[in-house]
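Asks: sequence plus predicted model, see below.
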Amino acid sequence: MDEKAQLLIGPDEKVPTGEAVLLGLQHVLAMDVYVPPIILGGLLAMGAADSTGLLQATFLACGIGTILQTAYFMKMPVSQGPSFVPLTAAAGVVLASGGLHGGGMSTLMGALLVGAILLILLGLSGFFQKIINRLVPAVVGGTIITCVGLSLIPSALNDNIFEAKGDVYQNMELAGITAAILIICVAISIRFPRVQKLFKTGSIVIALLVGTAISASMGRFDASSVAAAPWFSLPQRTIFHWGIHFDMTAIFTFIIIYAILTTETTGTWFAMGAVTNHEITDKQWNRGIIGEGLSCLIATITGTTPVTGYSTNAGIISITGVASKIVFVAAGVWFIILGFCTKLSAFLAAIPAPVIGGVFAIITVTIMLNGLNVIRNLKVRESDLYIIGLPIVITIALVLIPQKIVHGAPQMVQYLLGSPVAMAAITAIVLNLIMPKRAKI
């Protein structure tokens, strides 16, 4: 079967406004963008006002970054979201520089600002595309996509199900029901083509709504936080609140962090290209890095950590078959609304983690399989077996590595150990450069 038939709606196809609004919300619901700011708020012992400000800033940066990348720079269906990679580094910089209200946040803002500007300059130089063409052929790109999906599976299962709050057996039940609803929707869309548009394109939001309703019947949905949240509020914790201070140690730390983030977002773009049947052009690579830098710059101005391309959305497209850029612009608008509508933000944050995990687990597998699909279509050389295999082993190893080993390593090494995708990508690139080229098998 032609792979292009997997898409019901292509990236450049138009979608009615009402439908785009609902499908955009589906992407927002399936992304756990509120988790990183909540984690950082916990690491820094933030109060309610600071935590709310961080969450608002994250939503705003995601929304503006998504619209910029999708409509103007990358010009692909790309959604921006906060990365988990910078969290420990961000907390470390703040705590080492006087704490939350003692100048630490201003030092963090200064380091984030410099890193974002460097990304923009890299894209403007036109050099990034040359790096990609030289270092990332199809076999490396397919391997990175595979490792992106593989690295997300433990987060879907452990963080959202097995180690989430509440009874673990009830968590598994909720996740299982949500995943089953998603599969049933997809099965109905395949068996009955007449209702394909409803059940395939809306499968994720249907699963999440049913899962949330069932969790409410179990007493797992906390409506009190939603009731207590105000309807609207303006962001109060921007860069103008925290101030800016430049510290060379913090700046160097975040230059390394941004390099790792760039490696990860490259994997996301490969994944999105694979599911949308699109080969990324040289201009897109450079424009994409400019857009990435601008997204991170906006994140800094609003007062949050870097936002980068989210790989989750590639899996959502694989399941729903909808890749329209209009839908992603709608998702960006939803994020901006969430940045001002704190009650709606509180509702999304109140959806139980196992409900998200049930959908997220399936999404991650589809990303991994898209990477394997890229590799499957190549005529593999003997050396390619190692280029593909070793990064997969490293991804699994870093996912399973005991935290005491990570915490015992030097700080810079900790950042790399905390990013399986970056380490897998570096391994694949280096192996591709040093392995001898032999006959195809």
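Replies: It's in. Numbering: from 1, shown residues only.
Asks: switch to C-alpha atoms for all contacts and neighbour counts from now on
Replies: OK.
Asks: what comes up buried for the helix or strand in which residue 62 is found?
Replies: In this assignment (DSSP states H and E), residue 62 forms part of helix 48-71. Neighbour-count burial for helix 48-71 flags 50-71 (criterion: 16 or more other Cα atoms under 10 Å).
Asks: cool, stretch 134-145 as well?
Replies: Buried, per 16+ other Cα under 10 Å, within stretch 134-145: 135, 136, 139, 140, 141, 142, 143, 144, 145.
Asks: list the contacts of that stretch.
Replies: 267-268, 270-271, 367-368, 370-375, 378, 384, 387-388, 391-392, 421, 424-425, 428-429, 432-433 (Cα atoms under 8 Å, 6 or more residues apart in numbering).
Asks: same check, this time on stretch 375-393
Replies: Stretch 375-393 is contacted from outside by 138-140, 142-143, 146-147, 150, 423-425, 427-428, 431-432, 435-441, using Cα under 8 Å, 6+ apart.
Asks: filter the contacts of stretch 134-145 down to the buried ones.
Replies: Applying 16+ other Cα under 10 Å to the contacts of stretch 134-145 flags 267-268, 270-271, 367-368, 370-375, 384, 387-388, 391-392, 421, 424-425, 428-429, 432 as buried.
Asks: please tell me I have it right and residue 77 contacts residue 67.
Replies: No - judged on Cα atoms under 8 Å, residue 77 makes no contact with residue 67 at a distance of 9.5 Å.
Asks: which residues do the two both contact?
Replies: Residues touching both residue 77 and residue 67 by Cα under 8 Å, 6+ apart: residue 328.
Asks: how far out from the middle of the chain is stretch 106-117?
Replies: 21 Å (Cα atoms, centre = their mean, to the nearest Å).
Asks: go on, stretch 329-336?
Replies: Relative to the centre of its chain, stretch 329-336 is centred 15 Å away, using Cα atoms, centre = their mean.
Asks: for stretch 306-320, same thing?
Replies: 6 Å.
Asks: just stretch 288-299 next, same as before
Replies: 15 Å.
Asks: need the contact partners of it.
Replies: Applying Cα under 8 Å, 6+ apart, the contact partners of stretch 288-299 are 57-58, 60-62, 64-65, 68-69, 73-74, 80, 112-113, 116-124, 128, 262, 305-309.
Asks: ok, and here's another one to check against it:
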Amino acid sequence: MSDTSTGYSDPNITPPMGEAVPLGLQHVLAMFASNVTPSVIVAGAAGLAFGGAEQVYLIQMAMLFAGIATLFQTIGVGPVGARLPIMQGTSFAFVGVLAGIAATQGLGVALTSCVIAGLIHFALGSVISSIRSWFPPLVTGLVILAIGLYLIPVGIKYAAGGAADFQMNADSFGSMKHWAVALTVIVVALVCKFRTTGMLSNAAILIGIVAGYILAFILGMVSFGGVAKASWIIGLQVMPYGFEFNLGAVIGVTLVSIVSAVETVGDASATTKAGAGRDATDEEISGATYADGLGTAVAGVFGGLPNTSFSQNVGIVGMTGIMSRHVVSIAGLIMVICGLLPKIGALIASMPMPVLGGGVIVMFGMVAAAGMNVLSEVKMTRRNMVIIAISLTVGLGLNLVPSAVQYLPGIVKTLATSAVAPTAFLAIILNQILPEDVEA
């Protein structure tokens, strides 16, 4: 979209529908692939059949509650919602922790932890301003970088044929056919991103995935059996895997949730800067945090993963200059409609692993790059370099060598080897206790 945004710096103004609907669709295309991917990964970690009904349900919840959480932000309910053009979606930040919990404790523990962490996240709305100092760019950048680095091997496994043991042990794992499909996704995504503009550029990864999907179909890698069996309307389930409380799991998910809350504050501020040239108000920041937490808690009740604001959609606001929250409300409604139609989830679930792998290699690499970008704002004193070194070395090291903590209790071991939780914990603690006066 070109910048024709004069007069649209007020979030309460609605562009003509002929302009608002394409803009809303642009927001959906920019986040669609990133939104459903965490559910696919966590479902795989939990041992759910790829393309099966349970995985399809988790994908549907990712779409449905991305839309609902977006409407919490844009329309608002009382103090809930920033009433800004903030697009919500399923967060990559939780994948490491939730995949570990789902693999060792089950989805019941994972989703229960999401509900409780979401409620704690909601409560942060009233105090978020006072705890922001605990999460400077040094901490948030480290956490984002750890998320990206943790996920990169998952992307490579998916591109080669899948991350499950039976997929990695298959003769076809790493075949040229798999890599041809994955590389097609990457190349098409890069061409769209850097050789096109507007909607095509913003939807680059999604377009790459569609291209890879078509090639996979031509190569005989796609089965539509699950699509044919899927119903037309979703049947919602309350706590589909039961309510299973585990204190360690709750602590781990809550720790990531607090970091996510700080990221949402940053996105709210970036949105008002990009679209209106002003700082976000305290009410907008609190409202954004309330909506983040409520969206996560409600999603967890019905089997969805935690939601957060999507930074790539902030970029669309900056590019178009159109700050209308009602444009993003349209995007939220589109996601709700997609979430109510299991045929769409089944179509996504029919996607061969190498197709998804090509997309997530780009996405996960961008997450790591985003973390490095945040850290580039940090002055590299000896103190800060020590914090980076210890946090990343321990956080990623335990993930690479999980047997190093094999004698820890089950859930503690899961969190210690999740990469994200130990990195976040160490970064927060070291940033608080190490003195500031040692220069490089």
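Replies: Arrived safely, thanks for sending. The shown structure was predicted, so the numbers you read here are calculated from the model rather than taken from an experiment.
Asks: what's the TM-score once they're superposed?
Replies: The TM-score (TM-score structural alignment, normalised by the length of the second structure) is 0.75; 405 aligned residues with a Cα RMSD of 4.1 Å.
Asks: circling back to that earlier point, and the buried residues of stretch 134-145 of the first structure, which two are furthest apart?
Replies: Spatially, the most separated pair among these is 135 and 145, at 15.1 Å (Cα to Cα).
Asks: thinking again about what came up before, the contacts of stretch 375-393 of the first structure in helices, which ones?
Replies: 138-140, 142-143, 146-147, 150, 423-425, 427-428, 431-432 (DSSP state H).
Asks: among those, which one lies nearest to residue 253 of the first structure?
Replies: Nearest to residue 253 of the first structure among those, with distances taken as Cα to Cα, is residue 423, at 17.1 Å.
Asks: contacts only, for the residue nearest to that closest one when sequence neighbours are not counted.
Replies: Of all residues not flanking residue 423 of the first structure in the chain, residue 416 sits nearest, at 6.4 Å (Cα to Cα, 6 or more residues apart in numbering). Contacts for residue 416 of the first structure were tallied using Cα under 8 Å, 6+ apart; they are 260, 422, 423.
Asks: can you show me the strands along the stretch 1-150 of the second structure?
Replies: 88-90 (DSSP state E, counting those that start in this stretch).
Asks: likewise the stretch 201-350 of the first structure?
Replies: So, for the stretch 201-350 of the first structure - with DSSP E, counting those that start in this stretch - the strands run 307-309.
Asks: gap between residue 285 of the first structure and residue 73 of the first structure?
Replies: 9 Å (Cα to Cα, to the nearest Å).
Asks: got a list of what residue 91 of the second structure touches?
Replies: 35, 38, 305, 306, 307, 308.
Asks: what's the burial count for the third one?
Replies: Number of residues near residue 305 of the second structure (other Cα atoms under 10 Å) recorded here: 33.
Asks: wouldn't it be in contact with residue 37 here?
Replies: No - applying Cα under 8 Å, one finds residue 305 of the second structure not in contact with residue 37, separated by 10.9 Å.
Asks: hang on, the earlier thing: so which of the contacts of residue 416 of the first structure persist in the second structure?
Replies: For those, the contacts that are reproduced in the second structure, applying both residues aligned by TM-score structural alignment, their matches' Cα atoms under 8 Å, are 422, 423.
Asks: quick one: which of the contacts of residue 416 of the first structure is most hemmed in?
Replies: residue 422 (27 neighbours).
Asks: relative to residue 216 of the first structure, how far out is that one?
Replies: From residue 422 of the first structure to residue 216 of the first structure the distance is 38 Å (Cα to Cα).
Asks: before we move on, the earlier item: tell me the one among the ones in helices among the contacts of stretch 375-393 of the first structure nearest to residue 159 of the first structure.
Replies: residue 150 (14.7 Å).
Asks: residues in contact with that closest one?
Replies: 364, 365, 368, 392, 395, 396.
Asks: make TSV out of the contacts of residue 416 of the first structure and add distance to residue 405 of the first structure.
Replies: Listed next are the contacts of residue 416 of the first structure as TSV, based on distance: Cα to Cα, whole Å:
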residue	distance to residue 405 of the first structure
260	20
422	18
423	16
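Asks: and which of the contacts of residue 416 of the first structure is nearest residue 179 of the first structure?
Replies: Once Cα to Cα is applied, the member of the contacts of residue 416 of the first structure that ends up nearest residue 179 of the first structure is residue 422, at 28.9 Å.
Asks: that closest one against residue 264, yeah?
Replies: Yes - if you go by Cα under 8 Å, residue 422 of the first structure and residue 264 touch, sitting 5.7 Å apart.
Asks: okay, and the common contacts of the two?
Replies: Joint contacts of residue 422 of the first structure and residue 264 (Cα under 8 Å, 6+ apart) do not exist.
Asks: mind listing the helices for the stretch 201-350 of the second structure?
Replies: 204-218, 225-229, 247-276, 282-301, 311-320, 325-339, 342-349 (DSSP state H, counting those that start in this stretch).
Asks: any idea which of the ones you listed gets closest to residue 101 of the second structure?
Replies: So among the helices of the stretch 201-350 of the second structure, helix 247-276 is nearest, using Cα to Cα, at 6.9 Å.
Asks: shouldn't residue 304 of the second structure be in contact with residue 66?
Replies: No - in terms of Cα under 8 Å, residue 304 of the second structure does not count as a neighbour of residue 66; the distance is 9.2 Å.
Asks: the helix holding residue 62 of the first structure vs the second structure, average offset?
Replies: Average distance, helix 48-71 of the first structure versus aligned residues of the second structure after superposition (mean Cα distance after the TM-score superposition for the first structure): 4.0 Å.
Asks: what about the residue nearest to residue 330 of the second structure when sequence neighbours are not counted, neighbour count?
Replies: Excluding the flanking residues, the one nearest residue 330 of the second structure by Cα to Cα, 6+ apart is residue 24, at 5.3 Å. Applying other Cα under 10 Å, we find 21 other residues in the vicinity of residue 24 of the second structure.
Asks: swap in residue 408 of the first structure?
Replies: By other Cα under 10 Å, neighbour count at residue 408 of the first structure equals 10.
Asks: got the residue ranges for the helices in the stretch 1-150 of the first structure?
Replies: Using DSSP H, counting those that start in this stretch, helices in the stretch 1-150 of the first structure cover 17-30, 35-43, 48-71, 87-96, 105-125, 127-135, 138-154.
Asks: dump those into JSON lines; add distance to residue 7 of the first structure as well.
Replies: As requested, these are exported to JSON lines (distance: least, Cα to Cα, whole Å):
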{"stretch": "helix 17-30", "distance to residue 7 of the first structure": "15"}
{"stretch": "helix 35-43", "distance to residue 7 of the first structure": "30"}
{"stretch": "helix 48-71", "distance to residue 7 of the first structure": "18"}
{"stretch": "helix 87-96", "distance to residue 7 of the first structure": "35"}
{"stretch": "helix 105-125", "distance to residue 7 of the first structure": "30"}
{"stretch": "helix 127-135", "distance to residue 7 of the first structure": "27"}
{"stretch": "helix 138-154", "distance to residue 7 of the first structure": "19"}
